[in-house]
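**Student:** Structure, please.
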Amino acid sequence: MTGGSGRAVGGEVRVSDRHGERPGRPVRVEGGLTLRSKRGDIARTWWSRRFVEVLESFGMGGRLARGRAYARTGQVMSLSLSTSLVVALVTGSRPEPYRARIGVRKFDDDDWLRIEHALADRAVFAAKLLAGEMPPEIEDVFDGLGLALFPRSTRELSMDCTCPDWEVPCKHLAATCYLLAESFDTDPFEILAWRGRSRQDLLDRLRELRDPVPPADEPHEDATPRSEDDPAVFWRRPEAPAVPEPEEPLARRPDAILDQLDPLTVAGRSVTDELRPLYRRIATPWPGT
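**Tutor:** All right, here's what the predicted structure looks like:
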């Protein structure tokens, strides 16, 4: 914007239009995002309420209420969440929407390594997260590691909007906060994704920590037999069939050659059986030799 002035808010710079937003009703938006709740409280789950309580504890309660109507009438055109940043486009009394951003510090890889080990130590955490629930004790896990799942001060949270309103949060940011809280209601993993770990990455890591893959030469105790269609079985070197030991060493049986002949019977008598005494007699050493 031209002719604007800058202001730092929570580590971010907000630009104010000197002309200000035109007074009057906001421009009506078709197909905007709306809250499920049409009156009363917005957050339904404890973790979503906790997020709103945190914002209100920063002295934002009265200012958040200004954006409730915006959130319920669909003024928020889009909302996207990525690592450490939420961005929304919110329409006010001007045709061009404002861009509202809410940022939070993400945990680094070392922090997440400690978090994942702590969560993997208790199966209930992974089970409840998979069921779409955030266990209340999870805050204690973060606290025990010297971390906080939710921001503890305004210094850990940054907000900025391209609107000319100097107050933070403005109604555009407030509407974004409410839509964000409701998205946390639907999927608690979004809180963790905001802090730097996606749903799939976190669950994969928890599975690895709770059920490590055994070495190749040590089969897993609970491993189920694999079908012949399994690629791992297909590429495995087949085991050679066991060769039964002969009842008697071949070198000691001069009639062993007869075992390789097809059965031959003449006048009801086995020619092979008749020849066996002859073969054995021939192999018997003569006296004195």
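**Student:** contacts and neighbour counts: CA atoms only from here.
**Tutor:** Noted.
**Student:** those helices in the stretch 151-289 of the chain, which residues are they?
**Tutor:** 171-186, 189-194, 199-210, 231-234, 271-283 (DSSP state H, counting those that start in this stretch).
**Student:** Please name whichever of the ones you listed is nearest to residue 164.
**Tutor:** helix 171-186 (10.9 Å; CA to CA).
**Student:** how about the helices of the stretch 151-289 of the chain, which one is nearest residue 113?
**Tutor:** Of all the helices of the stretch 151-289 of the chain, helix 199-210 comes closest under CA to CA, at 9.3 Å.
**Student:** thinking again about what came up before, any chance of the helices of the stretch 151-289 of the chain in a markdown table, plus mean neighbour count and distance to residue 101?
**Tutor:** Putting the helices of the stretch 151-289 of the chain into a markdown table (neighbours: other CA atoms under 10 Å; distance: least, CA to CA, whole Å) gives the following:
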| stretch | mean neighbour count | distance to residue 101 |
| --- | --- | --- |
| helix 171-186 | 25 | 7 |
| helix 189-194 | 22 | 13 |
| helix 199-210 | 15 | 22 |
| helix 231-234 | 11 | 48 |
| helix 271-283 | 13 | 97 |
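**Student:** One more sequence to fold, the one below, so I can look at both together:
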Amino acid sequence: MTLTPPGNGINTSLGDEGLGQQPWWVEQWMELINSYRFKKRLERAWAYAREGHVTSIRFEGRRVHARVQGTGEDPYKVKLWLDVLSDEDWGYVLEALTQKARWSAQLLAGIMPADIERAFAASGRSLFPFKLQEVRSECSCPDKANPCKHISAVYFLMGERFSEDPFVLFQLRGRTRAKLLEDLAEHRRQALEALAESSEANQNEGQGADDSPATLAPPHPAVLDPTLWWRYDAALDGDLVVITPAMDGDTGLDAAGELPLAEEPRFPEAKQHFLTHLREQGQTLAQQAMLAAMAAGG
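**Tutor:** Reported below is the predicted structural model:
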């Protein structure tokens, strides 16, 4: 697990597993806690995080719940959360995300766009907290200072979770990964429908009273030659091309669901053999395709 110890800006890891480079969004999160003026308290919190005193961290909706073992017998209970965005604010964010396909592509690949705050600027809000005081927190320990060393230890470890899944930041702002992608798909569908209606209206207006076949636009070449459906000869915007393996090990077979095979009633074991072979072949071809794409892009 890669973490940044307080005050020195050097990347290190728990358990002496070696050095590592953190994603930029994790570094920005860590900068907040490293700005805390009580450095001795941060050093103790770092030791707590490194030595395993944080016994559990779980994300429940918009809040983070953790238990941190202090000097007492029972661990202390810690809560962390951010102010959530209203549905109206999220509407502005989703509209901005819809207008820039690169943001959607990078998020789907598990990458936080470097300029993501521009999408949130439309709502007058932000994804990342600007100062440490914007991170709400509670701890059951008797220390009246906030953040205490228990809260700060959890704060350090949250960076690991953000590194694994940047959608956690969106969840803390009020939208889970599933909900965000569902809403984004709906906004894109509405935008495409509006674009199609606008194009049709403009076409009808340009035709005027004469809508004879001679004045209609010719069909797309792919309508006349279906083999063109599988070709795309135009240059691609590099920002829109994201090479990534399937998330969570999913394959096309997983997305397709049950595949009824003709011989299944007679040979029940044949289906499993066939699907296993097909899945292995798909994984092999996917690896070859990624290596070829990376070689071409380099």
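**Student:** Post the TM-score for the overlay when you can.
**Tutor:** Once superposed, chain against chain, the TM-score is 0.57 (TM-score structural alignment, normalised by the length of structure 1); 186 aligned residues with a CA RMSD of 3.1 Å.
**Student:** could the helices of the stretch 151-289 of structure 1 go into TSV alongside distance to residue 54 of structure 1?
**Tutor:** Below are the helices of the stretch 151-289 of structure 1 laid out as TSV (distance: least, CA to CA, whole Å):
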stretch	distance to residue 54 of structure 1
helix 171-186	11
helix 189-194	14
helix 199-210	23
helix 231-234	51
helix 271-283	98
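**Student:** which residue ranges form the strands in structure 2?
**Tutor:** Counting by DSSP state E, structure 2 has strands at residues 2-3, 12-13, 54-60, 63-68, 76-81, 136-139.
**Student:** re earlier: point out the one among the helices of the stretch 151-289 of structure 1 that comes closest to residue 130 of structure 1.
**Tutor:** Nearest of these (CA to CA): helix 199-210, 8.3 Å.
**Student:** okay, and that closest one goes to which residues in structure 2?
**Tutor:** Mapping helix 199-210 of structure 1 onto structure 2 (TM-score structural alignment) gives residues 177-188.
**Student:** With stretch 101-110 of structure 1 instead?
**Tutor:** The aligned range for stretch 101-110 of structure 1 is 79-88, by TM-score structural alignment.
**Student:** buried stuff in that stretch?
**Tutor:** With burial defined by 16 or more other CA atoms under 10 Å, the residues of stretch 79-88 of structure 2 counted as buried are 79-82, 84-85.
**Student:** Residue 77 is in contact with residue 64 of structure 2, correct?
**Tutor:** No - shown here, residue 64 of structure 2 and residue 77 do not form a contact pair, counting by CA atoms under 8 Å, at 10.6 Å.
**Student:** how deep is residue 197 of structure 1 tucked in, by neighbour count?
**Tutor:** 22 (other CA atoms under 10 Å).
**Student:** same check, this time on residue 111 of structure 1
**Tutor:** 14.
**Student:** Ok, residue 141 of structure 2 next?
**Tutor:** Burial measure for residue 141 of structure 2: 18 neighbouring residues, criterion other CA under 10 Å.
**Student:** What lines up with it in structure 1?
**Tutor:** Under the alignment (TM-score structural alignment), residue 141 of structure 2 maps onto residue 163 of structure 1.
**Student:** same check, this time on residue 158 of structure 2
**Tutor:** Matched to structure 1 by TM-score structural alignment, residue 158 of structure 2 sits across from residue 180.
**Student:** try residue 26 of structure 2
**Tutor:** Using TM-score structural alignment, residue 26 of structure 2 pairs with residue 48 in structure 1.
**Student:** contacting residues for that match?
**Tutor:** 181-182, 184-185 (CA atoms under 8 Å, 6 or more residues apart in numbering).
**Student:** Using JSON lines, lay out these together with distance to residue 208 of structure 1.
**Tutor:** Shown next, in JSON lines, are those (distance: CA to CA, whole Å):
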{"residue": "181", "distance to residue 208 of structure 1": "31"}
{"residue": "182", "distance to residue 208 of structure 1": "31"}
{"residue": "184", "distance to residue 208 of structure 1": "26"}
{"residue": "185", "distance to residue 208 of structure 1": "27"}
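**Student:** For these, work out which two are farthest apart.
**Tutor:** So, those by CA to CA: farthest apart are 181 and 185, at 6.5 Å.
**Student:** chain center to the match of stretch 101-110 of structure 1, what's the gap?
**Tutor:** 17 Å (CA atoms, centre = their mean, to the nearest Å).
**Student:** And residue 193 of structure 1, how close does it get to residue 149 of structure 1?
**Tutor:** Noted for residue 193 of structure 1: a distance of 11 Å to residue 149 of structure 1, by CA to CA, to the nearest Å.
**Student:** Repeat that for residue 206 of structure 1.
**Tutor:** Using CA to CA, residue 206 of structure 1 is found at 18 Å from residue 149 of structure 1.
**Student:** Also residue 108 of structure 1?
**Tutor:** Separation of residue 108 of structure 1 from residue 149 of structure 1 (CA to CA): 13 Å.
**Student:** just residue 157 of structure 1 next, same as before
**Tutor:** Applying CA to CA, the value for residue 157 of structure 1 to residue 149 of structure 1 is 12 Å.
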